[in-house]
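Chemist: task: produce atomic coordinates for the following.
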Amino acid sequence: MTQATEEFFAALPSHAPAVLRAPVTGTLQIDLASGNRTEHWLVRLSPGAATVERSRGPADAVWSSSADLFERLVTGRAQAVSAVLRNESTFRGNVMLFLVFRRFFPTPPGVRDPRETAREQAGRA
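Modeler: The predicted structure follows:
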């Protein structure tokens, strides 16, 4: 597992209060494949809180991805929904958990909030 992925999962609980504002509760199992080895992460989500453990378990949803793709996701070089739509990763179960979880991923490098751009344009006018 890459250091970026390890750091992402370690920081997840501290980011949860800002990210998990919606009233969504459930458990997401994330399976990351690398060669013939698969690592499992179990993420329990609730409003304002997240817990992470390295294990399999009963889950409301399962997201399977390559470890390489997941590293690109946690570094902002790929987008989760696009990866699923392109069949680069698979998802089954409660789709709301996936849609909420993807908010933990950073935006791609160089992307700016359109509201900030609009404020700059309005300030120049």
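Chemist: going by C-alpha atoms from here, please, whenever you check contacts or count neighbours.
Modeler: OK.
Chemist: which residues in the protein form helices?
Modeler: 3-19, 67-74, 80-85, 95-101, 114-124 (DSSP state H).
Chemist: would you mind putting those into TSV with mean neighbour count alongside?
Modeler: Listed next are the helices of the chain as TSV, based on neighbours: other CA atoms under 10 Å:
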stretch	mean neighbour count
helix 3-19	15
helix 67-74	20
helix 80-85	14
helix 95-101	16
helix 114-124	10
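Chemist: CSV for these, including distance to Gly26?
Modeler: Formatted as CSV, these follow (distance: least, CA to CA, whole Å):
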stretch, distance to Gly26
helix 3-19, 14
helix 67-74, 21
helix 80-85, 19
helix 95-101, 7
helix 114-124, 31
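Chemist: with respect to Thr51, which of the ones you listed lies nearest?
Modeler: Closest to Thr51 of the helices of the chain is helix 3-19 (CA to CA; 5.9 Å).
Chemist: just checking, what packs against that closest one?
Modeler: When contacts are defined as 3 or more CA pairs under 8 Å, 6 or more residues apart in numbering; DSSP states H and E, helix 3-19 packs onto strand 49-53, helix 67-74.
Chemist: how does it look with 10 Å?
Modeler: strand 37-46, strand 49-53, helix 67-74, helix 95-101 (3 or more CA pairs under 10 Å, 6 or more residues apart in numbering; DSSP states H and E).
Chemist: I have a second one here; can you model it like the first so I can compare?
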Amino acid sequence: MGEAIEQFFASLPARAPAVLRGPIRGRLQLDLTTENRTQHWFLAMAPGSIQVSREQLPADAVFTVSADLFEGLVTGREQGLAAVLRNEATFSGNVALFLVFRRFFPAPPGVRDPRETAREHVRRSG
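Modeler: Predicted coordinates for the structure are as follows:
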């Protein structure tokens, strides 16, 4: 597994207070596949916190994706929902968990928040 993936999972607990602000609560299993091998990650999400483990526990939802594609997700080169819609990844269970979890993925390189772009435009025009 790539270093970017390891760093991504290690960063989740510190980033959770900023990302998990709503009333979401549940257990998400991520299955990362490489040829005939699957690595399991288990995420217990609650408002403001996330616990990450490598255990296989009962989950409310399962997201299955190749390790290569997941590396693209954690580096911003790929988009999670687009991968599911292209059938390159599968998702089953509580869809709200996936929709919240994808907020942890970075924006594609070079993408800017449109609100910040508008603020800069106002400053230059003002």
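Chemist: could you get me the TM-score between them?
Modeler: Superposed pair, TM-score by TM-score structural alignment, normalised by the length of the first structure: 0.98. Supporting alignment: 125 aligned residues with a CA RMSD of 0.6 Å.
Chemist: of all the helices and strands packed on helix 3-19 of the first structure, which one is nearest Glu120 of the first structure?
Modeler: So among those, helix 67-74 is nearest, using CA to CA, at 28.8 Å.
Chemist: spatially nearest residue to the most centrally placed residue in the first structure, not counting backbone neighbours?
Modeler: The centre of the first structure sits closest to Arg102, judged by CA atoms, centre = their mean, with a distance of 3.7 Å. Nearest residue to Arg102 of the first structure, sequence neighbours excluded (CA to CA, 6 or more residues apart in numbering): Ala80, at 6.4 Å.
Chemist: list the contacts of that neighbour.
Modeler: By CA atoms under 10 Å, 6 or more residues apart in numbering, the residues touching Ala80 of the first structure are 69-70, 72-74, 86, 88-89, 98-99, 101-103, 105.
Chemist: before we move on, back to that, distance to Pro23 of the first structure added to the helices and strands packed on helix 3-19 of the first structure, as JSON lines?
Modeler: Converted to JSON lines, these look like this (distance: least, CA to CA, whole Å):
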{"stretch": "strand 37-46", "distance to Pro23 of the first structure": "7"}
{"stretch": "strand 49-53", "distance to Pro23 of the first structure": "11"}
{"stretch": "helix 67-74", "distance to Pro23 of the first structure": "24"}
{"stretch": "helix 95-101", "distance to Pro23 of the first structure": "10"}
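Chemist: to Glu6 of the first structure, which of the ones you listed lies closest?
Modeler: Taking those one by one with CA to CA, helix 67-74 is closest: 9.6 Å.
Chemist: enumerate every residue touching the residue nearest to the centre of the first structure.
Modeler: Neighbouring residues of Arg102 of the first structure by CA under 10 Å, 6+ apart: Val19, Leu73, Val74, Gln79, Ala80, Val81, Met96.
Chemist: contacts only, for the closest residue to the last one other than its chain neighbours.
Modeler: When the adjacent residues along the chain are set aside, Met96 of the first structure lies closest to Val24, with 7.4 Å between them (CA to CA, 6+ apart). With contacts taken as CA under 10 Å, 6+ apart, Val24 of the first structure has the following neighbours: Leu45, Ser46, Pro47, Gly48, Met96, Leu97, Val100.
Chemist: does Val74 of the first structure touch Leu12 like I think?
Modeler: No: using CA atoms under 10 Å, Val74 of the first structure is not in contact with Leu12, being 11.0 Å away.
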